[in-house]
Structure formats: C-alpha cells, structure tokens
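# return atomic coordinates for the entry below.
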Amino acid sequence: NPAAIRLVNEQIQRAHQRAVDALLDIKICDPAMGSGHFLVEAVDYLTDRVIRVVNQYPQDDPVLAMLERIRKTVFAEMERQGIEINPARLDDTSLLMRVVMKRCIYGVDVNEMAVELAKVSLWLHSFTIGAPLSFLDHHLRCGDSLIGAMARGVQKEFLGELTLFGSPFEGVLTAAKTMQEISLSSDATIADVENSANLYDFFEQAARKYKRVLDIYLMQFFGFKAAGEFLLLFGSEAINVSLDKLGKDHRQLFQDHEKFHGEKKIFHWDLEFPEVFIDLEQTAWREDAGFDAVIGNPPYVDVTADKYYNQSYSAASSRNLYSYMLERSGVVCRAGSMLGMIVPMSLVCSDRMSILRDWFKSNYANIQIANFGIRPAKIFPDVDQRVTILVARKKKESAETTKVFATRLNRWRDGEEQTMIANLSFSDITKLPAQFGWAKLFRQEKRVSDYLGKDWNFYLHTIGRYWLKAYDFEPTYLEASGKSGRSSTLVELSAQSEEIGKVIIALVNSSLFFWYWILYGDEFHLTPEEVKAFPFTYDKGHKSIYKKLAQAADELMKDYKEHSVLKRGKYPTGTITYQEFYPRQSKPIIDRIDDLLGMIYGLEIDEVECVKKYDLQFRTDEEE
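Predicted structure coming up:
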C-alpha cells in the first residue's frame, strides 16, 4: 500500500525531526558578546553534550543521520570542484559544531567591529575543511541590547491584540519562518551560504516597517512628543501608513526616525530574533518565549538614568549598565531558563544595587553567587576588579520560592586558582540580612550609629584591603607645598563621649569587624555607613570591659605611630608626603581587643580564635 508506506515514512521523518529539535532547539545568547569568547565556549560546551547523547544511541540516530547528509553534500561539492579531502577531517564533532554555531548561538553588541570579530572567532574555531564559512549575520547582531521595545507589548498596548494571525503584525510570522529557515540551513556549500544571505535580506526588508513603528514608540521617551500622538492617531494603521497621509509633524517624525534609529542603535529583541519569541505552528507569540540561557560579562559603566531607563528598568536607580543588562537578560529569557554572568561584586554588597537584588529575588528561584577578591591573586589577571560570578534559574511561576546560595569572599595565591575553584563552598543565605552573621552579634538592640554625636572626634580610613583602621589622631599628610592637609580617604566622625569613641576605634580595628566587613563590604572601600550599621549596645554592665577596650585603643594608636613611616608619592598635583601604618605589627594588641569584644558579644573562646585567624594567611601589611 504506497499511501500507507508514505504515511509511515512521513511519521518517521517527523519523529526524527522532533528528536533533532529536542537536542538542537536550545537557544543561548550573550547580550554583550564583545569578540565572542563566551559564545565560542558555549559552542564547545553544547557540542560536547550533544555528542555524548547521540553516541549513547548511535543506531539510526537522527542527529548522526543529519550530519551524514551534510558530510555527503560537502564531499559531493568538493568532487564537483575536483578537490580531494581527507574524510577524517569531516568528523561528527566538527560538523555538529557548525550546526550548533548557526542554530543555537545568539549574540548582540553595540560595537560593529566587535560583531565582526565575534564572527571571525566563531569561524576560526569551527573551520571545517571543504565547507564554506557559515552565514552568521542572522544571529550575531549589532545593536544596543538595552534600548528597544518588545513588539508583543506594543501590540497589546496600542492594538489590543495578542495573536499574530490577522493582526497588523502578521507579517512578522513570515519573517520568523525565514529566520528559522536560515538557522536550519547547513551551509554545506557556497550556494547554501548565498541562499542564507538572500533569505536574511528578505527578512530585513520585511521587518523594516514593523521596526519603524517600534522605533517611533521609543521616540516618545526621548523627547519626541509627536511619537505618542502618531501611534494613538493611526493605531493598527501605523505599520502600513503612507507618507502622503501624514501631516507636517508626523512627516518630520519619519525623517527623524532614521537618524534616531542609527544613533541609538535600537534593538527590538522579538523582531531581531523572531524565531525565539514566535510559535510558528500556532501563529502566535510563544508562551515559553525567550532564550534557554543568557551568558556573558556585561560592561561595568555608571550611567545617568534618563526617562527611558526609568520607564524600562525596575532597577534604574542603580545607574550602571551591568545592572540594566542583567534585568534585560531576565526579560528576554524564558521561564525556567538559566542566567550566567560575571559582574562586579557591588551586586551583592552595594546599597545602590539593593533594588537589583530585590528584583532578582522576585524573578529568580535559585541564585548562586561566587565572590572573588583581587588580592593576593585575581580570577582574571588583567582585570583589577572584584567580581561575582552569578548563576541563576528564572522562576517558572511567580509563587516559586527563592533560594540564594553564596560563597565567602575567595582569596588565593598565584597558581592556586584550580584548587580554589574546585573547592568552592556555597552556603544558604536566603534569610540574610535579617540573620546575617552570628546571631550573637545581631541580638544587639542598637547599632554604632546610636552612639555617634558631636563630643569627641575620631578618624576613619575609608580604604580597607587587608586591615581596617580608625584613629584618634589625624595622620600626617603634607602637600607638595609643605602645607598640612588631609587625605581624601580619611573621614572624620564624632562620638558621644571619649570612652565610646575609643571603644568604636578598637572595634573598627578588630578582626571581628574585619570579618563583618568581608561579609558585607567589597574588599576595598570601608564606608561610614558600614561602621554605623555594626551591631553594638553600650551596656553599663560591661563598664569594666569598655575601660579596657579604651586602654587597648590607646596602646594601639601608640603602636601604630611607632611602627609607621613617612612615604612620598607622586601625583598630578605634586609630591605628597603621607604617614603609612603597618597593623600586622600590632596584631597582639588587636588580638586582645578581639578577646574583650568576645566577652561583650558572648562569643565562645573557639569563636574568638576563629575570628582572630580569619584570612590571616592573606592579610599582609601591603598598602598598595
């Protein structure tokens, strides 16, 4: 029965395609890809995992069958050209790498040169004898990942429609099918690559009018008053409106649009990568729209939160591009997807980033945070930046419970990186900061801030590194002219009394406070706010201990001075002479201070000893 045989063959073919899709329908994106290093690693990782799976079931495996078809096509093309190649050079791994690169990998960068370099990185890494360079323009795009509108949201706001079929955005469906066709092409021959390029040109032409409407939608946030009026006036006709129907203001809007789009490098995610956001079978926006994983190392740049950022980002007040990039990544990835980013450690310890942390807790269910210092060694040798490697899973539903796990601030010496990474230990910190640190500390009803006043001045050194320092004197600081001055890293505070002030000085110089600061701080800056927030209650029952702490503070100040040296440093303003201290030389006095603080906070002897030895192997006297 030919009809029955044909039906069975079609069912087998569909089953094979479903099997291929199950393995290769993974979508990984780097929204700030630079020259593509993360994407190259992603290609290797995904290729390796797929090869492991298919090698477990080699008999009639549809992926291996697909690779064999590509191999035969390449051989046939080489034979047509009279070129002989070694069959071993077209192994399954090499061919699969090309498929993964073209089908599964997405990247965006605002710099056109970076986009071209990313293509070169991937081409060099996946170079296959006999096969042409794959077409990558469809998935490696130039644009500003942070500035753009989602077509689905604009469609709902102005048109009240959620389906694509029969709507003004129906043409997007055709574009999505075109982009999918490009992704599925093997590019085994030059003709295949040329066809991919032609399909991409068709997509760009078809999507232009839709992108224009979204550009105009954005323009209202950048001072173009006519933009909002235009969309309200034309509604669903905005996509196909002709220039002869426009008044003077709206005609000017169209002219301004081209310049606006080019200067801002607008990037509308669901129109640039439509196959990620559109369900081709249901002709509707995908319910599981978005990438399966977003990875990268976004730029760390402070910015001014203008109207657009304030409107578009929950964490706009954090005022840093990496913060906005994290939030955008959360928007363009699907529920249950994974996020992996390298960001500054300010994510976990800066007050300014608290709103971003709250956003993460609302949107992600499983958050893992690994923190890395820069002394004595760095995780990235050429980057003088304390970093956090963040891995998180997006919630599948809003009610899902959030769990947060973090490492300590990791330190290591050169050559110990692999051992340190292999032994990373994560602790559940979900309930922090309410139960941050020892409960014995946080039983205190008050904070240091409750005992600051105007009666007795002392000084705080706001650069931490290995030792934290507070003084009852102002360290020597001579300007180039010989005139006495004050270092910009010295802050003056006041306590309610001399005794309380000296107790606070002892506290700040202690290893107990250093432990607290490593948990809360950024391993570099010591802010007055961190000192003020430390748990401390001035209990009259500890009067004798306070007296001993004040005496220990006096001894410490004297010892600091005795071990200090005057150094000179050259700066643009001239040569500065400053007093440098070596706290490690005063460690016995600091240990006595910790013993006394242990009595106040009710710490056990072994707990105090742990504090005194905390990170001691890395705490040198270097003041670099």
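# when you work out contacts or count neighbours from here on, use the C-alpha atoms and nothing else.
OK.
# show me what the longest helix anywhere in the chain is packed against.
Scanning the chain for the helix with the most residues, using DSSP state H, yields helix 190-219. The contact analysis (3 or more CA pairs under 8 Å, 6 or more residues apart in numbering; DSSP states H and E) places helix 190-219 against helix 151-159, helix 170-184, helix 225-234, helix 248-264, helix 269-272.
# so how far is that helix from its chain's centroid?
Its chain's average C-alpha position is 29 Å from that of helix 190-219, according to CA atoms, centre = their mean, to the nearest Å.
# can you check what angle separates that helix from helix 170-184?
If you take axes from the mean of the first three to the mean of the last three CA atoms, to 10 degrees, helix 190-219 sits at 140 degrees to helix 170-184.
# one step back: just the helices and strands packed on helix 190-219: most buried one?
Each of those was scored by mean neighbour count; the highest is helix 269-272, a mean of 23, by mean count of other CA atoms under 10 Å.
# got a list of what Leu184 touches?
Taking CA atoms under 8 Å, 6 or more residues apart in numbering as the criterion, Leu184 is in contact with Lys102, Arg103.
# can you add distance to Leu24 and give the helices and strands packed on helix 190-219 back as JSON lines?
Rendered in JSON lines, the data for the helices and strands packed on helix 190-219 read as follows (distance: least, CA to CA, whole Å):
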{"stretch": "helix 151-159", "distance to Leu24": "26"}
{"stretch": "helix 170-184", "distance to Leu24": "10"}
{"stretch": "helix 225-234", "distance to Leu24": "39"}
{"stretch": "helix 248-264", "distance to Leu24": "33"}
{"stretch": "helix 269-272", "distance to Leu24": "20"}
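# run this one through as well so I can compare:
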Amino acid sequence: MLLKLAKLGVDKSAITNIDLTLIDINEQALSFVEKQFAILSKRWGTSFPNLKLVRSDFQKIRFKKIERPYFFFGNPPFVTNRKGKSRWNNLFADFVETSLKNINGVGSLQFILPLSVAFSRDYSDLRKCMLEHNRNISLSHFDNIPDTLFKSGKPEHTNSNKANSQRCSILTVRPADTLRIRSTSLIRWSKYDRKEILSQSPQYHEISSYRFNDQFPRPENSLILKYITQSLGGIQLSSLLSNNGKCKLYVSVVARNYIGFREGHVPNSHQLCFSSKRDFYRALLILSSDLFFDYWRTIGDGFHVTKGNILNFPLHDHLDEVVFPKLTTTQRIWADRDKYRKTKLNSGKITSSYDFSKRMPSLMKEYWFLKQETKC
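Below is the predicted model of the structure:
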C-alpha cells in the first residue's frame, strides 16, 4: 500500500508520517510486518514515527473518538462463529460491523470479504448497516474459476483444487453527500490475463436504485440490470408451473458456463412441472437462454442454481413476443438433445447434462422491448 502511494506521487515524508495502527492477534504476522517496515525505513533513509503494532483481538479494541475520521482496511478472517457468540454466522461480519460503527458517517473502510456479503440472507442486516448514512459504496467481485484472486489458499492446506479458493468481494465505503452504490460483475479471468485484469480498474454498474431483492447484485451487464428493473412487479417464471403437470423439465442445481438440463429426476436436479408442452418449451428456452444466464450471474452466487433463482425469474411484459416465434426451433433442439449432451466424472461416477447455450436462439440480442418506458 505504501509503495503504491509512492508510485502515485505522494511525497515520502507524507507517507512516513501516516498515523497507522496495525492490529493482529497473530504475533508472527506482526513480526513479519515489523521487518518489512524496517527494510523500507532503511531503503528510504527515514522512520515511521506514527506506526503502531498492536497484538490484540480486533473485537476487543475500544476505539477512541478522534478529530480525524477513521479509515479501516484489511482482510478479516473468514471463520465461522461459535453458536451464540455473535449475531453473525461468520467472524468477518463482526469486523465490518465494528468498523461501520466507528467510521459513523464520516470515515472510510476497505475490506476483502467473502462474496456472500453481497447476497446472503445471513448478511441482509449487515448490508442495511452500510446504508445507514450517505455513503459511496463500491463492491468489486472476484470469482475463483478459472483463476483466483489469491494464488493459493492457506499454506497448510493440502487440497490443490483451485475451486476451493475463496471467492471474494472488495468492499469500499466512503462518506458522501448522497447515498450511491456501485457494483461490478462477478469477474472471471484466466491466469494469462491475471496481470492485465488486476492492474486496471473494473467496470462498475450503478445499483443505487436496485429493488428486485435485498442484495447488492453483480450485474453481468447493464442490459440485464435494465431488464430486471423494468420487470419489477410483474409475473414470474413460477406462473408457468403446475404442481400436477405431466410435462417435466429437470434443471441442474449447479452451473458455471451454462445452465444444464438433466434426463429424469436424478440427484442434484430441480424438477419443474408444466401442464402444457407450450409452457414446457417456453421455460426451456428461457432457462437455457443468454437472458437467464446473465440474470443468474447477476443475482446468483455463480455456482448454485437455486429453485428460487428459477421460480423468481421475472417475465417482462413483452418477453413472450420474443419467445413465441422461437418455440418451434426450441422444440426441434429438444428433440435432438443428444447432440448437446456433455459428460463428466464426478466422485467416480459419470454424470451427464445437456448444454443448449450455444444453440438456443438468443433473447438478449432482441432487446427492443427494453426500450419501453421503465415502470415506476
């Protein structure tokens, strides 16, 4: 951080006089930091008179009221709290809550947090805490496949599966005259693009007026955000379903690059029942479309496809005008579905699913209906 300030042109005397308190319960971590500052002091030929290293539990610190606003930054531990110890399931939320209380409406914070801070119902109240004052809130979201934000997990971890590396959100909160919330998509990149991706500012989307649910969404693009906004208050995909329907569609409960469909009610699939073939093909086209995938990437967790993700998908007033002309093509693709079967080995068993993402007609390309006046 200090080297970054120097590269940005901040005078070294200003950097060395920063009032900086570093808190960690791990003595080895503090010892490492102390050595790094010693190296930097020698290189710059100066000292850091306002540097304080405090070995303590962050939660036990009582922060004094000072004239200057606080700025909290760090990477809080992602550790499950013991039952009854906290209102939050995970310790990182305690760090965020404590920091929010101490910055009040005038200070700032920047934390690396689990992705769940943006969407989990467990942290709905934490998101509300962020909105208590006029603030500029920015969230950058990072996926863990194909590459990860951190090159490796804990040193003692023996699992080499990259999928186990933590997906992260970088939360920045700053004081402002009016409340503003911005969010990136769930950013993915290959290891070859790592340097370029992490050296530039991500694209943020304005989500201050988002009302679909109590999340901080991860907009895949501005168009899907517009679709969700214009579809508020309308009917949802659940309206196509029938509990006693004979036409059944099975959707895989996990996804990465496409929404998968299964043959029969096998484990790890959602069963959807429809009373007519027409509704079956309407749902099949929508769920396998680029429109639904972008919606899922915006409000889902980027891995699990929940029943709620499916049933709550909003049906825009004009969506059927785009869908109905494509149902004949959809029916033909379904009849030839073996062409789109994909298999993989999972826990020693071969599983298969259908991937229609490259074959189904695009719904995102025909976005003329989004030019209709936005609902109030």
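# need the TM-score from the superposition.
In this superposition the chains share a TM-score of 0.76, using TM-score structural alignment, normalised by the length of the second structure; 346 aligned residues with a CA RMSD of 3.8 Å.
# which residue numbers in the second structure go with the longest helix of the first structure?
Mapped onto the second structure with TM-score structural alignment as the criterion, helix 190-219 of the first structure occupies no residues.
# in that helix, what counts as buried?
The neighbour-count check on helix 190-219 of the first structure (16 or more other CA atoms under 10 Å) flags 192-193, 195-197, 199-200, 203-204, 207, 209-219 as buried.
# the corresponding residue of the first structure for Lys307 of the second structure and Leu490 of the first structure, how far apart?
Lys307 of the second structure maps onto Pro528 of the first structure when the alignment is built from TM-score structural alignment. Between Pro528 of the first structure and Leu490 of the first structure the distance is 10 Å, computed by CA to CA, to the nearest Å.
# what's the overlap in contacts for the two?
By CA under 8 Å, 6+ apart, the residues touching both Pro528 of the first structure and Leu490 are Leu460, Thr462.
# sorry, back to before: what number of residues lie near the match of Lys307 of the second structure?
Number of residues near Pro528 of the first structure (other CA atoms under 10 Å) recorded here: 15.
# spatially central residue in the first structure, please.
Within the first structure, one residue has its C-alpha closest to the average C-alpha position: by CA atoms, centre = their mean, that is Met341, at 3.9 Å.
# what residue of the second structure matches up with that residue?
Under the alignment (TM-score structural alignment), Met341 of the first structure pairs with Phe111 of the second structure.
# could you do Lys361 of the first structure as well?
Under the alignment defined by TM-score structural alignment, Lys361 of the first structure is paired with Leu131 of the second structure.
# contact partners for its match?
With CA under 8 Å, 6+ apart as the criterion, the residues that contact Leu131 of the second structure are Leu179.
# then Ser208 of the second structure?
Leu179, Arg180, Ile181, Arg182.
# distance-wise, check it relative to Arg87 of the second structure.
Taken as CA to CA, the spacing of Ser208 of the second structure relative to Arg87 of the second structure amounts to 27 Å.
# Arg447 of the first structure against Thr537, yeah?
Yes: here Arg447 of the first structure lies in contact with Thr537, judged by CA atoms under 8 Å, at a distance of 6.5 Å.
# show me what the longest strand anywhere in the first structure is packed up against.
For the first structure, the longest strand by residue count, based on DSSP state E, is strand 333-344. Other helices and strands packing on strand 333-344 of the first structure, by 3+ CA pairs under 8 Å, 6+ apart, are strand 291-296, helix 321-332, strand 387-394.
# now do the last one and strand 291-296, the angle between them.
Between strand 387-394 of the first structure and strand 291-296, the angle formed by their directions is 170 degrees, by the same axes, to 10 degrees.
# could you tell me where the very next helix or strand once past strand 387-394 of the first structure falls in the second structure?
Where DSSP states H and E defines the elements, the next helix or strand beyond strand 387-394 of the first structure is strand 403-410. Using TM-score structural alignment, the residues of the second structure aligned to strand 403-410 of the first structure are 180-187.
# how far out from the middle of the chain is the matching stretch?
Its chain's average C-alpha position is 8 Å from that of stretch 180-187 of the second structure, according to CA atoms, centre = their mean.
# how about it: buried residues?
Of the residues in stretch 180-187 of the second structure, those buried (16+ other CA under 10 Å) are Arg180, Ile181, Arg182, Ser183, Thr184, Ser185, Leu186, Ile187.
# Pro202 is in contact with the third one, correct?
It stands for Arg182 of the second structure. No: with contact defined as CA under 8 Å, Arg182 of the second structure does not count as touching Pro202 (11.1 Å).
# now do the strands in the second structure.
Per DSSP E, the second structure carries strands over the ranges 20-24, 51-55, 71-74, 108-114, 135-142, 168-175, 180-187, 205-206, 247-252, 261-262, 269-274, 341-346, 349-354.
# output the contacting helices and strands for the second one.
With contacts taken as 3+ CA pairs under 8 Å, 6+ apart, strand 51-55 of the second structure sits against strand 20-24, helix 27-44.
# pick the most buried one from the ones you listed.
Comparing these on average neighbours per residue, with mean count of other CA under 10 Å, the densest one is strand 20-24 at a mean of 15.
# so where is that strand in the first structure?
The counterpart of strand 20-24 of the second structure in the first structure, counting by TM-score structural alignment, spans residues 105-109.
# any idea how far apart the tips of stretch 352-361 of the second structure sit?
Stretch 352-361 of the second structure stretches 22 Å from its first residue to its last (CA to CA).
# buried ones in it, by neighbour count?
Neighbour counts over stretch 352-361 of the second structure (16+ other CA under 10 Å) mark Ser352, Ser353, Tyr354, Asp355, Phe356, Ser357, Met360, Pro361 as buried.
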